[in-house]
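Student: below is the sequence, then the predicted model.
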Amino acid sequence: MWLIYYIIAINIIGVFIMAWDKMKARSGAWRISENNLLLIALVGGSVGIYLGLKVFRHKTRHYKFSVGVPIIFLIQAGIVVWLFYQVRV
């Protein structure tokens, strides 16, 4: 059950981080590095980062976000499905 809470929390963080970085980009202020944004996606926040990509139209021209984040999501979804079947068997 803790895994579900973690996934929800990290994805909420991902959306907020993308919104914050978009605000910083508009104002010309210090930004969150792309590596840190991708790290959030890698540790389970791929859905949140992707939602931020679409909702805030942020980082949409960057190949590693427009293609990389969906790939990360597919890998994570595959792992979740695999874990689900391991627990059920």
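Tutor: Yes, it's here.
Student: make it CA atoms for all contacts and neighbour counts henceforth
Tutor: Fine.
Student: in this structure residue 58 contacts residue 20, no?
Tutor: No. Residue 58 sits out of contact with residue 20 when judged by Cα atoms under 8 Å, with a separation of 10.4 Å.
Student: these two: who's more crowded?
Tutor: Neighbour count, other Cα atoms under 10 Å: between residue 58 and residue 20, residue 58 has more, with 21 against 15.
Student: next up, the contacts around the more buried one.
Tutor: By Cα atoms under 8 Å, 6 or more residues apart in numbering, the contact set of residue 58 is 18, 22, 52.
Student: here comes the other one, which I'd like you to weigh against the first:
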Amino acid sequence: MCVYIAVCSLVGFIAMCIDKSAACKGQYRIPERTLFTIAGIGGALGVLSGMYVLKHKTRHLKFTIGIPLLLVLNAAAVFLVFCFL
């Protein structure tokens, strides 16, 4: 489970890097739905880290509220898996 979360978080961080780079160059962007999906399936820590390390999407209310909320849900899921399985 820890490896899964680590891989998802790495994917989330890389996705934020790619999106930030594309935004600076005026290129095709990663859809917000995709970023939220990555965060929802376990990559919230990576997406949140990417937001603040890269200063990307930090002014968007749905990201500043939604991604930390998904991080809490990710943590709860990990807790439940470790406690009950």
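Tutor: That came through, no problem. Model, not experiment: these values are computed from the prediction.
Student: can you list which of the contacts of residue 58 of the first structure are found in helices?
Tutor: 18, 22, 52 (DSSP state H).
Student: quick check, nearest of the residues you listed to residue 40 of the first structure?
Tutor: Nearest to residue 40 of the first structure out of these is residue 18 (Cα to Cα; 10.3 Å).
Student: what's the match for the closest one in the second structure?
Tutor: When the second structure is aligned by TM-score structural alignment, the residue opposite residue 18 of the first structure is residue 16.
Student: tell me which residue is most central in the second structure.
Tutor: The geometric centre of the second structure, computed from its C-alpha atoms, lies nearest to residue 47 (Cα atoms, centre = their mean), at 2.5 Å.
Student: distance of it relative to residue 84 of the second structure?
Tutor: Computed as Cα to Cα, to the nearest Å, the residue 47 of the second structure to residue 84 of the second structure distance reads 27 Å.
Student: now do residue 37 of the second structure
Tutor: Look at residue 37 of the second structure and residue 84 of the second structure: by Cα to Cα, they are 25 Å apart.
Student: show me which of those two is the more surrounded one.
Tutor: The residue with more neighbours, out of residue 37 of the second structure and residue 84, is residue 37; 15 against 6, by other Cα under 10 Å.
Student: need the counterpart of that one in the first structure.
Tutor: By TM-score structural alignment, residue 37 of the second structure lines up with residue 39.
Student: so what's residue 38 of the first structure up against?
Tutor: Counting by Cα under 8 Å, 6+ apart, residue 38 of the first structure has contacts 65, 69.
Student: burial count for the counterpart of residue 84 of the first structure in the second structure?
Tutor: Matched to the second structure by TM-score structural alignment, residue 84 of the first structure sits across from residue 82. Neighbourhood size, residue 82 of the second structure [other Cα under 10 Å]: 10.
Student: having no further points to raise, I will conclude here.
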